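Colleague: Just to be clear, the model below is a prediction. Sequence and coordinates:
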Amino acid sequence: MSTQPGASRPQTADSATEDLSTTEAAVAADSLEDPELDAAAAGGRIDREAVHQALLGSWPKERLAGRRNAANPVFWRDDSLGMDAHRERVLEQSRKLVETGTPALAYPVKYGGGNTAGGNIAAFEELVLADPSLQIKGGVQWGLFGAAILHLGTEVHHDRWLREVMSLELPGAFAMTETGHGSDVASIGTTATYDPETEEFIIHTPFRGAWKDYLGNAALHGRAATVFAQLITGGVNHGVHCFFVPLRDDDGNFLPGVGGEDDGLKGGLNGIDNGRLHFTNVRIPRDYLLNRYGDVAADGTYSSPIDSPGRRFFTMLGTLVQGRVSLDGASAVAMRAATAIAVTYGNQRRQFAGGDGDEVTLLDYQRHQRRLLPEVARAYAATFAHDELLRKFHEVFQDIADTPENRADLETLAAALKPVATWQALDSLQLAREACGGAGFLAENRLVGLRADMDVYATFEGDNNVLLQLVGKRLLDDHLARLKQDAVRTVASQVGSRAYRGIGLARLGANVGDFGRFGRSVGWLRDPVHQRQLLAARVEEPIGEIAAALARVRNESKQVQRDVFNQQQHKLIMAGRAYGELLQWESFTRALDRFDPASDTHRILTALRDLYGLEVIERDLGWYLMSGRLTVQRARMVSSYLNRLVAKLRPHAQDLVAAYGYEDAHLRAKIATGAEAERQAEAAQYYEQLRASGDAPVHEKTLRSQRDRR
C-alpha cells in the first residue's frame, strides 16, 4: 500500500479537528495573497505549445490523426438531415473511416491492424467533434461487436470474422442489454441451450423482457450480432456467455427465427439505427460460441479455465471495459470543446455599460468567471485522468501488465471515472450553453446538439449510479480487508481517521507527495497536502460509516443485513463519486510535474488545479462543516479564495482553452470563430464615428441632468 501526502501519522476525528483549530490563527492572518500567481497574472503566460503537448497525452500521433478525421467535412454531422438520411450518412461515413485506417488500430497486425489499444481509443474519441453518432456507431462496430470477437473468441473466430469486421463488410450489433435488464447483465433472460445431437446452440428469448434492446446497428445495418445469453448444457446453467449469431441475409432481411423492431427517434444520436432483436429457437453451430473463457465439447461437456462462475462472468465482462474508457475520453473531448466555445465567446461578447461608458466583456464579470473557469479546470482534470486510465488500459490489453490485480484496478478506475466525466461533460455543455445566452441555443453553435447526443452517455456502458455503487463496494471491501489485516475488531473508532490511502488503486501513479510543495509558500487551503486530505476524507469517512453500520448487524439475518446495506446505498454512491474526483485531482497534480516549477506555466496550471480541488470542496462545504473537517472561518475562505483564483486566472482563460489545439474545423461554432469580435469592433467604430461627427443624439438622461443643474 502506498502512502499519500500528509498521511505520515494517523489522525482521529478529534485530532484532525484539533489540528484545524490550532492553525486557525495562522490562516486568519493569511491575507490569501499569492505573489507568484499575482506575478504570473500580471505579465506571465502559459507555454501554450508545452501545455498542448501535455493535453495530447500518451498517444499524440494517434490523437492528432483522430482530429484530422474530425476536421474533415466528409465526417461532419449535417443538421439538416432527418433520422433516416442521418443514419445512411453515418453508415457511409463509417465506410470512409475505414479508408483512414484508424478503426483498425486496436486489432492485431496479423489482420491488418495497428496493435495499439491505447492509441486506438485516443484517435477514436476525437470523433465526437465530427458527429457523436459516427463515434458511437464506430464504437458499436469496432469497439463492441468486433472487440467481443477479438477478446472473447479464439483464433478460429478471429480468422473467420475479424477482417470483415474491420473492413465493415460485416456490420454487427452488440446484443447484451435487454428490455428487462440493462446493468444487471447476470440476470438476462435470453438462453443458449446446447443440443448434443446436432452440435448446435439454440438461441431463444423466452419472454418480451428478454428482447435485446437499444442496440446500435440492430434496426437496419447489422448482419450479425454478438449475443449474450445464459449457456445451458446438460440441464446446467453455466451463466452468461457470448455467441456469434447471424441476423440478416445479403438483402437485409431477417434470417428465420430472428425478429426485431426499430427503436425509432431518440433524444440524440439519431444517426445510429438502434433497435430491438428477439430470437425464436435460432440454431447456430457449436463453434459460434466465443469460447476463450468457457467451452462446450461435442458431447455437451462444459469446461472453463476459470473455475469460479462469478469470477468467470466478471472476467468476460472486464474484457469489454474499453467502452467505458472511451466514454470517459469522449466526455473530456466534449468538455474541452464546450469550454473553448464559451470562453472564446465570453472574451468577445460585451454587455452592459461600464464606468467609462463602454460595454463590459462578459468574462470580466465575476459570475461569468465563476461559471466558466471551473469548467476549464474540470476539463484539464478529466483530460489528465483519462490519459492515466488509458495507459492502464493499454498495459492490460497489450499484455504489458495483464494481471488479475491490474484488471480489477482497471475495471474499478473505469467505473469511477466514466460516471464523473460523463456528468461533468453534461454540466459543462449546459453551463456553456447558458453562458452563451440565446446564441448558445442555436444549433449552429454546437452546444445543444452535443448535449443531446451525449445525454445517453450517463446511462450506457453502465448506468452511472450502478457503476459508482461498484466502486463504493470495492472501496468498502478494501477498507474491511485493511481492518481485518490490522486485527481491528471495531470500525467505529476508524470513522474519519485518516485520508483514504489504503486502496490498491493508488498504484495507478506516483504519490502526490513526490511533487513536494511546488516551491510555494502559501496558505493552508492552497497546500496540496491539505487539499488531498479534504478530498480523500470525503471518500473515507462515509466508507467507514457504512462499515460501522454493517458491523452492527453482522450477526443478524441476511435480510436485515441487506436492508441495512440498502439504507447506505446513497452514501456508498456519493463516496464512489468523490473517489472519481479524487482520482482526477491526483492526475492533475501529477501532470504538473511535467513543467518547470519556476515557470509561469507551472504557477498558472497549479492555480487551475487548486480551482478544481477547491471548487469540489466548496460544493460539499456542508459536509465538511458537519464532519468537523473545516471550521466556519476556513469554510468561508474556500469561497473567498475561489473568487480570487478565477480573477487571477481570467487573463489566461483564452490561452488555457487555446492549448487544447482545436481549430474552427473542429469546433464549427460560429460564435467561436471571431465573428462576435468583428461585430463588436463594427459597433464600436460606428459609435466612435458618430460621436466624432457631432451628430450623435443627446440622451434624455443627459438633458434632464443639464436642466436640473440650471
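Modeller: Perfect, I can see it now. Model, not experiment: these values are computed from the prediction.

Colleague: C-alpha only now, for contacts and for neighbours.
Modeller: OK.

Colleague: Spit out the contact partners of Gly354.
Modeller: Taking CA atoms under 8 Å, 6 or more residues apart in numbering, we find Gly354 in contact with Val360.

Colleague: Next, work out how far apart it and Ala416 are.
Modeller: Noted for Gly354: a distance of 45 Å to Ala416, by CA to CA, to the nearest Å.

Colleague: just Gly234 next, same as before
Modeller: Taken as CA to CA, the span from Gly234 to Ala416 is 39 Å.

Colleague: for Thr198, same thing?
Modeller: As judged by CA to CA, Thr198 and Ala416 stand 45 Å apart.

Colleague: Next, count neighbours for Thr154.
Modeller: 15 (other CA atoms under 10 Å).

Colleague: One more: Val646?
Modeller: Residues near Val646, counting by other CA under 10 Å, number 24.

Colleague: What of Pro206?
Modeller: 15.

Colleague: got the contact list for it?
Modeller: 189-191.

Colleague: How about Leu105?
Modeller: 113-117, 119-120.

Colleague: can you rerun that using 10 Å?
Modeller: Listed by CA atoms under 10 Å, 6 or more residues apart in numbering, the contact set of Leu105 reads 62, 112-121, 123-124, 142, 166.

Colleague: cool, Ile136 as well?
Modeller: Residues near Ile136 by CA under 10 Å, 6+ apart: 124-125, 127-128, 142-143, 216, 269, 271-272, 323, 326-327, 453.

Colleague: right, and Asp610 touches Trp524 too?
Modeller: No. Checked against CA atoms under 10 Å, the pair Asp610 and Trp524 is beyond contact range at 11.8 Å.

Colleague: which of these two has more neighbours?
Modeller: Asp610 (25 against 18).

Colleague: quick one: which helix or strand includes the more buried one?
Modeller: helix 600-619 (DSSP states H and E).

Colleague: Quick one: list the elements packing against that helix.
Modeller: Where contact means 3 or more CA pairs under 10 Å, 6 or more residues apart in numbering; DSSP states H and E, helix 600-619 is packed against helix 35-42, helix 48-56, helix 366-397, helix 528-552, helix 569-591, helix 621-626, helix 632-649, helix 653-658.

Colleague: show me what contacts the residue lying closest to Arg594 once chain neighbours are set aside?
Modeller: In space, and not counting its chain neighbours, Arg594 is closest to Ala54: 7.8 Å by CA to CA, 6 or more residues apart in numbering. Listed by CA under 10 Å, 6+ apart, the contact partners of Ala54 are 48, 60, 383-384, 387, 591-592, 594-595, 659-660.

Colleague: alright, now check it against this:
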Amino acid sequence: MTLSASADLSRLLFDGRYEQTHQDLHDLLLDPLFDPREGLTMTEAGKLAYERSRAVHAGLERPREILADPWRLFALAEWPSLVDVSTFSLLMVHYNLAFGTVVEHGARDDLKDLFDELDRLDSFSPYMATELGYGNNVAALRTEAVYDAETETFVLNTPDALAQKYMSYSGFQDVPKLAMVMARLKADGKDHGVFPFLVRISDGNGLCEGVHAAPCPEKPVQGLDNGLTWFDHVRIPRRNLLHGDMGGFDENGVFRPASGNQRKRFLRAMSRILPGRLCVSSAATGAGRASVYIALRYAAQRLTNAPGRNDLPVIEYRSHQRALFTALAKTYAMTLLLNHAKAEFTGAPQDAVPAELNHLVSITKALSTWEMTEVIATCRERCGAQGIFSVNRIADYGSLLQGLVTAEGDNQVLLATTAGQIIAQGGDDEEPGTAPDPQGRDLRDPRFLVEALRYREQELLRTARASMADDSRDRTYFEAWNGTINSGLEMARVRGVRTALESFAAAVDEAREETARAALGPLAALYGLTEVGRDAGWFLARGALTAEQVERLDAEAEALCAELRPYADTLIGGFNLTPELLRAPIAADDYVAAFQQRTGAFGPAAARTPDGS
C-alpha cells in the first residue's frame, strides 16, 4: 500500500501511534454532545463540561488502564480541548493529578472502595495543592493535618486566609467530589512535611461538614467551578493518608517517615507534576495545530482584491504566508520536541527521574505553551473578525493557553528554576566556545542553524556560570542570581529551541514519502531561520553569521514561504483534523455556506425552495 504524504507526516507527528492511541478519541468527539452551544451561562457551561467529561470516561478504558500507558494519557490531554477547553481541564486534574496520585501512593487494599469510586468516576477528584498566599511555592503550604492517635483520624484544618486552597474545583456542590488535598502532616508534635490525603468535600447534596468553599471570579470561556476552599477541623480516617513509600504507621500507631529529608518526600508526593507538564504541552500543541489548520483553510477561501486582480485568496499574499507558515513551522517544531520529551519520559525509570529528563520536560512545557500562545494569537489575528467568534474555536484556544502557561508551574518560575539547576551543574573554569564558521554555509541547512543555536546556548551558559562564581564583588547569593536570571532564562529557552530544531531535522531525515520530505525540509529551515534571526545581531557580533547572511535572512524566509505554498494542504493534512471534528465554520469546505447555516442568515439563493421557486 502506497503511503501518502499526509499519512507519512501523521506518522511523524503522532510518533507512529495515531491509529492505536488517538483515533478513537478523535471519533468519540464527533458525538453531538460536543457540538458548540451558545448562550450558556458560565454555570451551564461548567455543568456541560462535567457531562462531557463523563461521556469521555464512559467511551474509553478505565482511568487505571490509561494511567498505565503514558502515551494514552498524553493523547487524552490532546483531543478534548479541541472541542471544549473546560473538559480537558476536568479530565486532566482527575486522571493525572488526583487519581494518578492515588495509583502511585495509595493502591492499597484498605482504599479499594475509594480507588474504585474514582476509577468509575462516581466522584470527581479536585487536586488541592496551591494556596492563596503561596502560589507555586507548594512546599511552603500551611494547610495542616494533625494526627489524633486516640481516634486514629487526622484533623484537617486551614489556619488562616493565606492557606485557603486556591483554584481547585469546589464550586458545584451538587457534584460528588473526593478531593486530593496536599497538607502538612503533623504527628506526635512533629511536622513531617507535605503529604497527599483523600478528603470527601461534597456528596452530591452539598459540602461535607467542616468544608467551606467560595467561587473564584469568573474566567473567560472556561465556566468551571474554581473556588477558594478551606477546612474547619475536618476529621478524616487515617487510611486516607496516601503515604506510599514516603512513610507509614508502625505497629504502635506511631507515624514513621521514610528516610531522607522533607523536600525529597515532598517531591515524591508531587510526582504527577512531571507527566502533568507533558499533558499540558500536549493540549497546547493540539490547540496550536487546530488553530493553524483553521486559519490556513480559511485563508485558502477568503477572497480579497489585489493590485490588478480580483478575487484572490488571501493566502497568496506573502505577508499572510509569512505569518501563517511561520506559525505552522513552530507548531511542527513544538510537536516534534514534545514527542522527543515523551519518548525520553516513557523510557526513563519513574522511581528516580534523571535531572536531564526533568530539565527537558520543564523546558518543553514552558517553550511549547509560550510558542503556542503566540501561534494562536497570530492565527486569530490573521482570521480577522471571524477569529473573534468562539464558534471558530481559535479565540477559545487562546483562553486555554492563558491557563496552560501557568498550569503545572508558572512558565517563568519553572524555567528560572530549571536554568538555575543547569547552571549549578557546571564549574567556573569553562573557556569561551568557538563560533561555527559561517563562510560558505547554507542558511537553509538545519545542521548549520543547530550549530549556531548550540553555540549561543553554550555561551549563555558559560557566562551565567562565570557570573554566579564571581566572588570579586560583595554580593549575596540572591544578588548574584538576580543579576544572572535573565540570561539563564534565555539559555534554557535556546536549549529548547535547539532541541526542537534537532528533532525537526531528524523528522526530515525519517520521512519516507518524497512529497512529505520536500514539504518538511523548507518548513524546518523556516523554523531555524526564524529562531536564529531573533538574535542576528548577537551572532553577527561573534562571527557566527556574516553580514551578508544577516542581510539575506528575510529574503530566505520569503523564498521558503513561496516554496511551502504548494504544500500547505499536505502539511496540515498530517494533523488528522477534520471540519467535522472542529465544527468551525471557517474551516469548512465552503465557509460562507457553513457560516450562514450557523447564523441562520441565508441569502436569497439559499432561501429558494428545491424546485427553484
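Modeller: Okay, I see it. Since this is a predicted model, take the numbers as computed values, not measurements.

Colleague: returning to that earlier point: now the helices and strands packed on helix 600-619 of the first structure as CSV including distance to Tyr107 of the first structure?
Modeller: Formatted as CSV, these follow (distance: least, CA to CA, whole Å):
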stretch, distance to Tyr107 of the first structure
helix 35-42, 46
helix 48-56, 22
helix 366-397, 11
helix 528-552, 38
helix 569-591, 29
helix 621-626, 47
helix 632-649, 43
helix 653-658, 33
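
Colleague: ok, now how distant is the equivalent of Leu324 of the second structure over in the first structure from Ala342 of the first structure?
Modeller: Counting by TM-score structural alignment, Leu324 of the second structure corresponds to Leu372 in the first structure. For Leu372 of the first structure, the distance to Ala342 of the first structure (CA to CA) stands at 8 Å.

Colleague: between the two, what contacts are shared?
Modeller: Residues touching both Leu372 of the first structure and Ala342 by CA under 10 Å, 6+ apart: 363, 428, 431-432, 435.

Colleague: Who wins on neighbours among those?
Modeller: Ser428 (29 neighbours).

Colleague: element containing the corresponding residue of the second structure for that residue?
Modeller: In the second structure, the residue paired with Ser428 of the first structure according to TM-score structural alignment is Val375. Using DSSP H and E, Val375 of the second structure falls within helix 355-382.

Colleague: by contact count, what packs against that helix?
Modeller: helix 273-301, helix 318-346, helix 394-404, helix 411-425, helix 485-510.

Colleague: from the chain's centre, how far out does it sit?
Modeller: 7 Å (CA atoms, centre = their mean, to the nearest Å).

Colleague: List the buried residues for that helix?
Modeller: Within helix 355-382 of the second structure, the residues scored as buried using 16 or more other CA atoms under 10 Å are 357, 359-382.

Colleague: what do you get for stretch 452-470 of the first structure?
Modeller: Using 16+ other CA under 10 Å as the test for burial, stretch 452-470 of the first structure gives 452-470.

Colleague: how about it, which residues of the second structure does it hit?
Modeller: Mapped onto the second structure using TM-score structural alignment, stretch 452-470 of the first structure spans residues 399-417.

Colleague: gap between the two ends of the matching stretch?
Modeller: 26 Å.

Colleague: Could you find the counterpart of Ala366 of the second structure in the first structure?
Modeller: Under the alignment (TM-score structural alignment), Ala366 of the second structure maps onto Pro419.

Colleague: so that match touches Val456, yeah?
Modeller: No. Using CA under 10 Å, Pro419 of the first structure makes no contact with Val456, being 11.5 Å away.

Colleague: Give the residues shared as contacts by the two.
Modeller: Contacts common to Pro419 of the first structure and Val456, judged by CA under 10 Å, 6+ apart, are Asp463.

Colleague: and Gly113 of the first structure, which of the three is it?
Modeller: coil (DSSP: H, G, I helix; E, B strand; the rest coil).

Colleague: From Gly139 of the first structure, how far out is it?
Modeller: Applying CA to CA, the value for Gly113 of the first structure to Gly139 of the first structure is 16 Å.

Colleague: before we move on, what about Tyr380 of the first structure?
Modeller: 24 Å.

Colleague: more crowded one of these two?
Modeller: Higher neighbour count among Tyr380 of the first structure and Gly139: Tyr380, with 28 against 23, using other CA under 10 Å.

Colleague: show me what contacts the more buried one?
Modeller: Counting by CA under 10 Å, 6+ apart, Tyr380 of the first structure has contacts 55, 332, 335-336, 374, 386, 584-585, 587-588, 591, 605, 608-609, 612, 656-657, 660.

Colleague: next one: Arg318 of the second structure
Modeller: Counting by CA under 10 Å, 6+ apart, Arg318 of the second structure has contacts 324-325, 558-559, 561-562, 565.

Colleague: switch the cut-off to 8 Å
Modeller: So Arg318 of the second structure contacts 558, 561-562 (CA under 8 Å, 6+ apart).

Colleague: is it possible to export the residues you listed to a markdown table including distance to His233 of the second structure?
Modeller: Shown next, in a markdown table, are these (distance: CA to CA, whole Å):
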| residue | distance to His233 of the second structure |
| --- | --- |
| Glu558 | 65 |
| Cys561 | 63 |
| Ala562 | 67 |
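
Colleague: Relative to Gln262 of the second structure, which of the residues you listed is nearest.
Modeller: Distance ranking of the contacts of Arg318 of the second structure against Gln262 of the second structure, using CA to CA, places Cys561 first at 53.8 Å.
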